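Colleague: Output the structure for:
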Amino acid sequence: MKRIEVDVAIIGAGTAGMRAYRAARAHTERLVLIESGPGGTTCARAGCMPSKLLIAAADHAHAARQADAFGVRVAGLAVDGAAVMARVRRERDRFVGFVLDTVDGWPAAHRLRGRARFIGPGRLALDDGTQIDAGRVVIATGARPSVPEAWRAALGERLVTSEEIFDWPELPGAVAVVGTGVIGLELAQALHRLGVRVRLFGRSQRIGPLTDPALQARVGAWADKALPCSRGIGDPEVAREGDGVVVRWHEAGEDRAERFDYLLAAAGRHPDLADLDLAAAGLPVDDRGVPPFDPATGQVGDSPVFIAGDASADRPLLHEADDAGRIAGDNAGRYPNLRPGLRRTPLNVVFTDPQMAIAGASHARLSAAGSDFAVGEVDFANQGRARVMLRNEGLLRVYGRRGDGRLLGAELFGPDAEHLAHLLAWAVQRGDSVAQLLDQPFYHPVLEEGLRTALQALARALQGDR
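Modeller: Next comes the predicted model:
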């Protein structure tokens, strides 16, 4: 049996684990990074990048179909599904290759392959029998798709997740997408625009991450017209029939059924912690199986164990995983002299069209905290630049604190929300007031003028409170 003694052991070589390794290595060379999967990070291999490649192709197809409205005639439009997927895989593999090259460039003694589990506090075992005694441990095992086991058993290879669809050699004819969160929305719209027959199924009426009731209503109305969508149906019944899947559900007072080539399970992800045997390490867990931890340091309780990234179920986004990995790795390296790390203003973007975003505090967060805030909004229906581009759909609502007029957050549904959300997140993190933001330059004609309109409405609402 091989036995290794290290100061820091990091479980998982995804975004959080890689960042934790670099941060911990600033303190010690006695460390190991353990990976059981194919490597390359979820973002590069099966998340952010391949999904945006698919969305980019879908956006081009949609633009070509809409060109006639501008007097531009596009004849003979065709989507070559095999070519679309070939580019997705080619560019995906390029991004993954960059990540793998980075890890392969680290000392071989620091890299271990295998599935790790705790066999005691500070003690790990790999599936090849190797044992590791670690002064500190960073858990960065990521997350995996949430899929009912009964569906897997019933559908076999006709059930896919977002970790598998990018390996399709060509686009299928029809896909049922179950889940109206970020993953389900992005992929359903992209496939729909690429000519795949799609139906989006939602257990509840909720669509996407936006929490403001006005925005939820607007997004729901958009989804119902943007693609075939069945919401508020609970769990549909699924069955394998030959080389396809039949989905049955009850909607609008009637029983319905539809046949698809695949069912895409996109109803969220859960932390990948089940195989770690956290009980052997003496770590308590909550009802999700996640150990309670301090987001400012990454520390689990008062133990020498730290957690970061999607494994923590806290802000499951790449830039947040990178920050959390840096914080956890730094504190694991310097333990027991912990140092709180910078957690940036929350920023979340959904790459549908129109896009969705939350910058700073959400409406739900402000309401739950009992914050005293006012609201300003702009409807993009008549916003100049948006109308010029025929992208004049959506709503932006900004939130300001009564008393000092400080911008607290915003929720967006509209064109180029990814860019507007960044401006707003930066303003929130700086602590800008609404008045200070209105003192900034706004060019004409640009979408940012819509932001100015919303801020002006917010300023009036705040002044009316005096």
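Colleague: Going by C-alpha atoms from here, please, whenever you check contacts or count neighbours.
Modeller: Will do.
Colleague: any idea how far residue 445 is from residue 398?
Modeller: Distance check for residue 445 against residue 398: by CA to CA, to the nearest Å, it reads 21 Å.
Colleague: give me the number of residues near residue 386?
Modeller: By other CA atoms under 10 Å, 21 other residues sit near residue 386.
Colleague: which residue packs closest to residue 42, ignoring adjacent ones?
Modeller: In this structure, residue 42 finds its nearest non-sequential neighbour in residue 14, 6.7 Å apart by CA to CA, 6 or more residues apart in numbering.
Colleague: Next, the second sequence, to be compared with the first:
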Amino acid sequence: MKKYDLVVIGGGAGGLTVASGAASLGAKVALIEKGAALGGDCLHYGCVPSKALIAAANDVHYLQKTNDFGFTVSGKVDMKKVKERVKQAIQHIQVHDSTERFEDMGVDVYFGAAKFVDSHIITIADRERVYGKRIVVATGSRPIVPSIPGLDEVGYETNETIFDREELPETMIFIGGGPISLEIAQAYSRLGTQAIVLERSEAILGKEDESIQRLAIDFLSDEIDIRHHVSVKEVKQDGTRKVVIYEKNGKIEEVIGDELFLGAGRKPNTDQLEVEVAGVEVNERGYIVVNERLQTSVSHIYAIGDVNGQFPFTHAAGMEGKLIVQNAVLGLGRKVSYDRLPWTTYTSPEIFHIGKTEREAKASEGEIMVFQNGLEEVDRFVADHNVTGTVKIITNKKGKILGAHAIGKGAGDWMQTVIFAMEKGAKIGDLSTMVYPYPNQAAAIQRTADQYWREKLFKGSLPKITEKYIKWFR
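Modeller: You can find the predicted model right below:
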């Protein structure tokens, strides 16, 4: 049995970050991946294929808009071509996550399902055993399959199967209105499918600022049929089509489509690890419980990424992975903080989020300031004929940025300036005094931040003082 300084279970974003970082520092590392290749859910079933699909759908959408210039476009989307583009993106990025690359770093890579034998020993595919002085669980998550009568008989798509489709359905029903469903629903809508989203709660995008939520619903409803307060009761087959029977406001209704997509949430991949053998605590939903140092109830075992239930984002797993290298390899005892963790929902327009919403900021700070500016006030968006969206920055009374939110084309990119400002402790006034090349989209941040100085300088007693000074100075 081989012994390692660190055993990493899971070859996704978090696990790869830990394995490469630890090996670079001289640790003897084993990396165990259940699937056939490294890269994890993000590369094969999540971030990469979904963004490739969205890009293809947006290309189709923009082609259809050429009618504005006198061109006409006809024909139907060839889903085989779309699938090919998605696979090309995966293959290109897979090179960076290749087994050979990690073996060249000195990492021993194993393929097979991992299980705990005790708190230090892991068995791989019930054949080989390895010993880890410290262990990191980074096994990710998978789609929840709700217990809906008839679902298994009718069949369905998830994010693990949708990117292999070679035919475009006329109608697709999405059960669940989370970010994954909304991104794929809009993409399919732009490719030519009628997309219907059935959402249990009152509103979609529940973690977003309320004003951003309202705008997002308005924009997305132009392309997607979103039905709220829906409780799915049964699914059945009607010839070649699928019927979803649901309750809405006390009434039983039904919707018919060619295909179903499950977007009802995610569940952690812990059920086959037998973590209880190692004494690792999990909560009622199956997530591994961790402390601020990302340690489990067994101090030498850590958990990062989707499996710990904090934030289901690739970049969150990567951030946690870097911290784990410091803690598990170097013993520094660093604490994780999610206060400045941003995320983007890649619908069109994109939705950006960092820090607190207005409601959260009021609850924690009491008195706050809110600065908001529509994209129609930004020359670049006007020139691009794409003024759909807004920027909202929330601060305390001293101008410290508590949260920032945006909806607009490319918001996930041009809002990066705010991330840096929050990371470095800069205030909203600093965002105003920066020089922004004209005309660019990030000027939306400047226009919003300028409101701070107008509030500070041009209201209250200061204008009266400067008026007297100017008269004296003359």
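Colleague: Can you give me the TM-score here?
Modeller: Put the two chains on top of each other and the TM-score (TM-score structural alignment, normalised by the length of structure 1) is 0.89; 459 aligned residues with a CA RMSD of 2.7 Å.
Colleague: The residue nearest to residue 42 of structure 1 pairs with which position in structure 2?
Modeller: Using TM-score structural alignment, the partner of residue 14 of structure 1 in structure 2 is residue 12.
Colleague: does residue 297 of structure 1 sit in a helix, a strand or a coil?
Modeller: At residue 297 of structure 1 the chain is in coil, as set by DSSP: H, G, I helix; E, B strand; the rest coil.
Colleague: In contact with it, which residues are there?
Modeller: Residue 297 of structure 1 is in contact with 327, 328, 331, 338, 339, 340, 341, counting by CA atoms under 8 Å, 6 or more residues apart in numbering.
Colleague: Which members of those residues occur in helices, if any?
Modeller: Mapping the contacts of residue 297 of structure 1 onto helices (DSSP state H) picks out 327, 328, 331.
Colleague: Now do the aligned residue in structure 2 for the last one against residue 300 of structure 2, distance only.
Modeller: With TM-score structural alignment as the criterion, residue 331 of structure 1 lines up with residue 327 in structure 2. Between residue 327 of structure 2 and residue 300 of structure 2 the distance, using CA to CA, works out to 10 Å.
Colleague: and the residue most central in space within structure 1, what does it touch?
Modeller: With the centre of structure 1 defined as its mean C-alpha position, the nearest residue by CA atoms, centre = their mean is residue 317, 4.9 Å away. Neighbouring residues of residue 317 of structure 1 by CA under 8 Å, 6+ apart: 309, 310, 348.
Colleague: And the corresponding residue of structure 2 for it, how far from residue 471 of structure 2?
Modeller: Under the alignment defined by TM-score structural alignment, residue 317 of structure 1 corresponds to residue 313 in structure 2. Note on residue 313 of structure 2: its distance to residue 471 of structure 2, by CA to CA, is 58 Å.
Colleague: Grab the nearest non-local neighbour of the residue mapped onto residue 194 of structure 2 from structure 1.
Modeller: Following TM-score structural alignment, the counterpart assigned to residue 194 of structure 2 within structure 1 is residue 197. Computed as CA to CA, 6+ apart, the closest residue to residue 197 of structure 1 that is not its neighbour in sequence is residue 174, at 4.4 Å.
Colleague: Go ahead and confirm that neighbour touches residue 260.
Modeller: Yes. With contact defined as CA atoms under 8 Å, residue 174 of structure 1 counts as touching residue 260 (4.9 Å).
Colleague: Report how many residues lie close to residue 73 of structure 2.
Modeller: 11.
Colleague: Oh, that last question was meant for residue 30 of structure 1, not what I typed.
Modeller: 18.
Colleague: wait, doesn't it sit right on residue 21?
Modeller: No. Using CA under 8 Å, residue 30 of structure 1 is not in contact with residue 21, being 11.0 Å away.
Colleague: residue boundaries of the helices in the stretch 351-474 of structure 2?
Modeller: Counting by DSSP state H, counting those that start in this stretch, the segments of the stretch 351-474 of structure 2 that form helices are 358-365, 379-383, 411-414, 416-423, 428-433, 443-457, 462-473.
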